[in-house]
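> predicted model, plus sequence, below.
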Amino acid sequence: MMRTRAALLAAAATALLVSACGTTENPAETPAPSDAAPSGPVTVTDSRGKAVELKAPARKVVALEWGEAEMLASLGVMPAGVADTKGYATWVTAVKLDPGVQDVGTRGEPSVDSVVALQPDLVVMNEGRAGTLVTQLEQYVPVLVTKGTDAKDNLGRMRSDLNMIAQAVGKTAEAEKLLADFDAALADGKKKIADAGAAGQQFAIADGWKEGSTVSIRMFGQGALVSQLGIQLGLKNAWTGAVDEQWGLGQTDVEGLTVLKGQDVHFFYNASDGDDVFVDGLAGNAIWKSLPFVQQNKLHKMPDGIWTFGGPLSGQQYVDQLVKVYAA
């Protein structure tokens, strides 16, 4: 990635908490384009309540956040530009970007000049990255602002964001298919877990980073998107600590994990860039070694590249991994 893991995750955690990251054995296929693509003017009301007017469904689109880039590509509209394409390739495998997709800067500070130089029909970004950047971009190109996250209903928010983007690019039929496949995967996964007698068992999901000798841990609480996936499968999130209202994320350290005392807790974590603080950073830590899920070998590193803030296809990757563990 463009920065070290510690710097990236620390900055991400701060930004998320103040303003509020594998493959499956059978990856979902990208929906085929509609036989009759819509044409003519399109008006889409975005998360700001603003009517974004387009002369025709957008075909050349720039995405400034990975979740929105994934959604576009899964709808069959490969973005012309994406913020931090190298990072996307590391953390998102649900839909790969074409080699010709242009990097338009970092997610935190995309380059307005690089975006405008591509002459896109539309720029898609989320509320958390907006600010004055929207005003700058709208001097040159229409901007669609998604909600990006909502800890009150992140699954509903994901559906809404996908449908909004689909309307702007004329791919509503493709969005319907993506969501139907997603719902089918959830229903099938829930049944498999129930049939295995694992309904109601607990999970915890986290990522982390190390600075010096200090390991910081970011917990995915009740309102986080991946947590809501687990709950929809009939499982229970064991982390009940404080979380922010936008992302459903909480901050703790290894001592804070001692609240995860349940004998049925499985602990899932991400380390897609190879810096595994849970195995390497805590290997000699007595508190870590005393935790039930460590002693019982219920510690699960997610396959590299399952994005925790993605769309339906990343969501299905998470579902696959949870079902693999609980329905085994």
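That came through fine. All values reported here derive from a predicted model rather than from experimental measurement. Numbers count the residues shown, from 1 in each chain.

> C-alpha from now on. contacts and neighbour counts both.
OK.

> how near is the residue lying closest to N126 once chain neighbours are set aside to G281?
Closest residue to N126 apart from its sequence neighbours, by C-alpha to C-alpha, 6 or more residues apart in numbering: T146 at 4.5 Å. Here the criterion is C-alpha to C-alpha, to the nearest Å. By it, T146 lies 36 Å from G281.

> who's more crowded, those two?
T146 (24 against 17; other C-alpha atoms under 10 Å).

> measure that one to E65 for me?
Using C-alpha to C-alpha, T146 is found at 10 Å from E65.

> which neighbours do these two share?
Listed as contacting both T146 and E65 by C-alpha atoms under 8 Å, 6 or more residues apart in numbering are 124-126.

> isn't R157 up against M164?
No - applying C-alpha atoms under 8 Å, one finds R157 not in contact with M164, separated by 10.4 Å.

> those two: which is more packed in?
Using other C-alpha under 10 Å as the criterion, R157 and M164 rank with M164 on top: 22 against 18.

> mind listing what's buried along the helix or strand where V325 lies?
Using DSSP states H and E, V325 sits within helix 312-326. By 16 or more other C-alpha atoms under 10 Å, the buried positions in helix 312-326 come out as 312-323, 326.

> just checking, what packs against that helix?
Packing partners of helix 312-326 (3 or more C-alpha pairs under 8 Å, 6 or more residues apart in numbering; DSSP states H and E): helix 172-195, helix 225-232.

> let's go with 10 Å and repeat that
Helices and strands touching helix 312-326, by 3 or more C-alpha pairs under 10 Å, 6 or more residues apart in numbering; DSSP states H and E, are helix 66-74, helix 154-169, helix 172-195, strand 202-211, helix 225-232, strand 266-269, strand 299-301.

> distance to L257 for the ones you listed - can I get that in CSV?
Putting the helices and strands packed on helix 312-326 into CSV (distance: least, C-alpha to C-alpha, whole Å) gives the following:
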stretch, distance to L257
helix 66-74, 29
helix 154-169, 24
helix 172-195, 25
strand 202-211, 10
helix 225-232, 17
strand 266-269, 10
strand 299-301, 13
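
> this is the comparison structure:
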Amino acid sequence: MKRRVFVAACALATLAGRASASPSPRVIVLSWDLAEMLLSLGLAPVGLPAPAWYTSGIVEPPLPLGVVDIGLLFQPNYDLLYELRPNLIVATPAHASVRASFEHIAPTLTLGEYMTAREPYRAMRGEALALGARIGRPAQAAALLDRTDAVIAQARDTLHGAHAPLIVAEAIDERHLRIYGAGSMFDEILQLLGLVNAATRAGLVTNRANVVEMERVAQMSDASLLWIGRDGSAALQRNPVWRQMPFAQPHRQATLPMISSTGALVSVQRFARALALAVPSLAAGHDM
């Protein structure tokens, strides 16, 4: 009899626990970079503009199947927004003019100021904590920061003594490159890892990227190139001037995975890990 009472009590306690546990919030995100932040806290959005762009441009954490495509970043389908019954909409400062419309559907949280901050990495840490608190996952946010600190520390140890200057770039065409200077997330992480950003040294200051002519890059001839997402040398190799530049040689270039320059903490982790793999081989080639 006592055992039956005990079992029944345990069952009631379990049911009570389930009843009292609040369901996960239904969140719509109007930014691929902020969708990364949400996913890194263990919660998938119910709706996101053009999910395929997230998959190709952000990559990780992977976006689950079933996330509803709600239209364009700045012209979402409002009927879908209503139908998804969100508890929260996460927007960016660029959505300020339509925020009132979102508020009619669900409480709206504006994040993403880190993307234009002077120190984006430090700013995104605060935003991750703010999002974690808002969706009831403060412990997950704190753990995410701890994991990021550990990845950066490990990469810094691996890269100790690597002093060759670097250019983080994407090729636009056979005459132009997009390079990331001071104020970009890439530059801030390079600094944290004790690496030299040749673009910053050359005075290129931006909160995102500069599109520059090849001749401007020629002033950084002692640097090695890190291509983001794809090898940019194919288009540039058609230009004879480029082929004469020291860093146009294969041993002075490396291709990193696709990493968003405005991504959140998982992007930071991926960039740090990619540098730890690529830079030692570039440093060896730099001495050839």
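Yep, that arrived. Remember, it's a predicted structure, so these values are computed and weren't measured experimentally.

> what TM-score comes out when they're superposed?
Once superposed, the chains reach a TM-score of 0.83 (TM-score structural alignment, normalised by the length of structure 2), with 261 aligned residues with a C-alpha RMSD of 2.4 Å.

> hmm, back to that, can you pick the most crowded of the shared contacts of T146 and E65 of structure 1?
For the shared contacts of T146 and E65 of structure 1, neighbours tallied by other C-alpha under 10 Å; top is M125, 25 neighbours.

> quick one: what's aligned to that one in structure 2?
Counting by TM-score structural alignment, M125 of structure 1 corresponds to A91 in structure 2.

> likewise L260 of structure 1?
Taking TM-score structural alignment for the superposition, L260 of structure 1 sits opposite M220 in structure 2.

> compared with structure 2, how much does stretch 173-192 of structure 1 deviate?
Taken over the aligned residues, the distance from stretch 173-192 of structure 1 to structure 2 averages 0.9 Å (mean C-alpha distance after the TM-score superposition for structure 1).

> residues near the aligned residue in structure 2 for F220 of structure 1, how many?
Taking TM-score structural alignment, F220 of structure 1 has Y180 as its aligned residue in structure 2. By the measure other C-alpha under 10 Å, the count of residues near Y180 of structure 2 is 27.

> circling back: contacts only, for the match of L260 of structure 1.
165-167, 198-199, 201-202, 245-247 (C-alpha atoms under 10 Å, 6 or more residues apart in numbering).

> kindly recompute the last result at 7 Å.
A198 (C-alpha atoms under 7 Å, 6 or more residues apart in numbering).

> likewise the one 4 residues further on?
Applying C-alpha under 7 Å, 6+ apart, we find S224 of structure 2 in contact with 165-167, 247, 252-253, 282.

> and stretch 156-163 of structure 1, which stretch of structure 2?
Across structure 2, the stretch matching stretch 156-163 of structure 1 (TM-score structural alignment) is residues 122-129.

> once aligned, what mean separation remains between the matching stretch and structure 1?
Looks like 0.9 Å for stretch 122-129 of structure 2 (mean C-alpha distance after the TM-score superposition for structure 1).

> which residue lines up with V116 of structure 1 in structure 2?
Matched to structure 2 by TM-score structural alignment, V116 of structure 1 sits across from Y82.

> so its match touches I105, yeah?
Yes - with contacts counted by C-alpha atoms under 7 Å, Y82 of structure 2 reaches I105, the gap being 6.2 Å.

> looking at these two, which is more packed in?
Ranked by neighbour count (other C-alpha under 10 Å), Y82 of structure 2 and I105 place I105 first, with 18 against 13.

> counting neighbours, what do you get for E119 of structure 2?
A count of nearby residues for E119 of structure 2, using other C-alpha under 10 Å, gives 18.

> that one: what's it in contact with?
183, 188.

> then I205 of structure 1?
Going by C-alpha under 7 Å, 6+ apart, I205 of structure 1 touches 219-220, 267-269.

> of those, buried ones?
By neighbour count, with 16+ other C-alpha under 10 Å, the contacts of I205 of structure 1 hold 219-220, 267-269 as buried.

> just checking, G311 of structure 1 touches A69?
No - in this structure, G311 of structure 1 is not within contact of A69 by C-alpha under 7 Å, at 9.2 Å.

> so between these two, which is more surrounded?
Set G311 of structure 1 next to A69 and count neighbours by other C-alpha under 10 Å: A69 wins out with 31 against 27.

> could you list every residue that touches the alignment partner in structure 2 of that one?
In structure 2, the residue paired with A69 of structure 1 is A35, using TM-score structural alignment. Applying C-alpha under 7 Å, 6+ apart, we find A35 of structure 2 in contact with 29, 45.

> which stretches of the stretch 1-150 of structure 2 form helices?
Along the stretch 1-150 of structure 2, counting by DSSP state H, counting those that start in this stretch, helices occupy 2-20, 32-40, 51-57, 78-83, 99-103, 120-134, 138-158.

> out of the ones you listed, deepest packed?
Comparing the helices of the stretch 1-150 of structure 2 by mean neighbour count (mean count of other C-alpha atoms under 10 Å), helix 32-40 ranks first with a mean of 23.

> mean deviation, it versus structure 1?
Averaged out, helix 32-40 of structure 2 is 0.9 Å away (mean C-alpha distance after the TM-score superposition for structure 1).

> read off where the helix holding V325 of structure 1 ends up in structure 2.
Under TM-score structural alignment, the match for helix 312-326 of structure 1 is residues 265-279.
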